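**Student:** Quick one: sequence and predicted model below, then my questions.
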Amino acid sequence: MALDPNHAPVIFSIGHSTLPYADFLTRLRRCDVTAIADVRSAPFSRHFPHFNRDVLKTALIDDGIAYVFLGDELGGRPSEAESYTDGIADYEKMARSPSFQRGLDRLRQGARTYRIAMMCSERNPLDCHRCLLVGRALKHAGVAVEHIADEGERLTQDDIEARLMAMANKFNTDMFAGEAQLLTDAYRDRARRVAYAEQHPDPALAAS
């Protein structure tokens, strides 16, 4: 069912974490979500197999919720070497890639028809690229973003940015830096703490 064209779309985000499927579905229902955009680079869960890609897709469709996998375009573990800085996924570089922009366009276009929630695994949006990378880019593009947190709490991207600034202790710390630069620094600081880091084999083990 098409959404009201006069109503600005909202794109939600949710982390499945350790939720039972029924609780996950309840959170989606509370926000009237009609489609899931899976932004996990690896759409599998060893300990919670009901969130494995094919199993989840089937369950959601049975419950009347559409599913699309966008992990290749919007995932947090890029395959391109140029998307890393010092071995850590660099969200600012990733946001400039053509693939990411295509994924973002698909989200925005889909939001005209569906009430979308992008999904990853991390419980806290401040620990996840769906917030620090995708949510940030969506807000920059003029799209409202709301993160479904614990107990169904909903945080806007503005709420997230206020928390980022407080966590980074960036308020009034540099009299010469504008607010935009302080926020950029806060995003960058948090991203480097939580972004995916390349795994390098132990040379000693490799030689044994």
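**Tutor:** Good, I have the coordinates.
**Student:** use CA for all of it now, contacts and neighbours both
**Tutor:** OK.
**Student:** Tell me which other helices or strands the helix or strand residue 119 falls within touches.
**Tutor:** Element membership of residue 119, judged by DSSP states H and E, is strand 116-120. With contacts defined as 3 or more C-alpha pairs under 8 Å, 6 or more residues apart in numbering; DSSP states H and E, the packing partners of strand 116-120 are strand 10-15, strand 35-38.
**Student:** putting a second one here so we can go through both:
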Amino acid sequence: MALLPTIWTIGHSTRPIGEFIELLRAHSINLLVDVRTVPRSGHNPQFNSETLAETLREASLTYLHMPALGGLRKARKDSSNDGWRNASFRGYADYMQQDEFRNALEALMTHGRQGSLA
């Protein structure tokens, strides 16, 4: 069995971009995988995908957008995940059962085996 990679999580909140980059560096993360379905922030434009990718590149870090891992999924009418009261969570649980999600998760794990990522 292949070793499972360590995949860190991070959120940008309202922090300055420099602080965000320092958090990545503090954990030796060299690849940031953006799983947001809509990779934009109305209040923090430094975290819009184009700006973030460029800033990370300038800091010798890599940016990868993987929206196939993101949220905003609709629940199926025939959902078997009826334990979720929140329709968004139920929709994501339904989506996690599809090949598109499994393929994206496997791609994420492959990246994780090649280096430290968040």
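**Tutor:** All right, it came through fine. The model shown is predicted, which means the values in this text are computed figures rather than measured ones.
**Student:** closest to residue 155 of the first structure out of the helices and strands packed on strand 116-120 of the first structure?
**Tutor:** Comparing these by their distance to residue 155 of the first structure (C-alpha to C-alpha), the top pick is strand 10-15, with 9.5 Å.
**Student:** what span of the second structure lines up against the closest one?
**Tutor:** Mapped onto the second structure using TM-score structural alignment, strand 10-15 of the first structure covers residues 6-11.
**Student:** Which positions within the matching stretch qualify as buried?
**Tutor:** For stretch 6-11 of the second structure, burial by neighbour count (16 or more other C-alpha atoms under 10 Å) applies to residue 7.
**Student:** which other residues reach it?
**Tutor:** Residues outside stretch 6-11 of the second structure that contact it (C-alpha atoms under 8 Å, 6 or more residues apart in numbering): 109, 112, 116, 117, 118.
**Student:** Same check on stretch 34-47 of the first structure?
**Tutor:** Residues contacting stretch 34-47 of the first structure (C-alpha under 8 Å, 6+ apart): 51-53, 64-78, 107, 114-121, 130.
**Student:** so of those, which ones are in strands?
**Tutor:** 66, 67, 68, 69, 116, 117, 118, 119, 120 (DSSP state E).
**Student:** circling back to that earlier point, filter the contacts of stretch 34-47 of the first structure down to the buried ones.
**Tutor:** Buried, going by 16+ other C-alpha under 10 Å: 51, 53, 65-67, 69-78, 107, 114-121, 130, out of these.
**Student:** Helices along the second structure, start to end?
**Tutor:** 17-26, 49-58, 87-95, 99-114 (DSSP state H).
**Student:** from the ones you listed, which stretch is densest packed?
**Tutor:** Highest mean neighbour count of those: helix 87-95, a mean of 20 (counted as mean count of other C-alpha atoms under 10 Å).
**Student:** Can you pull up the most central residue in the second structure?
**Tutor:** By C-alpha atoms, centre = their mean, the second structure has its centre lying nearest to residue 35, at 2.7 Å.
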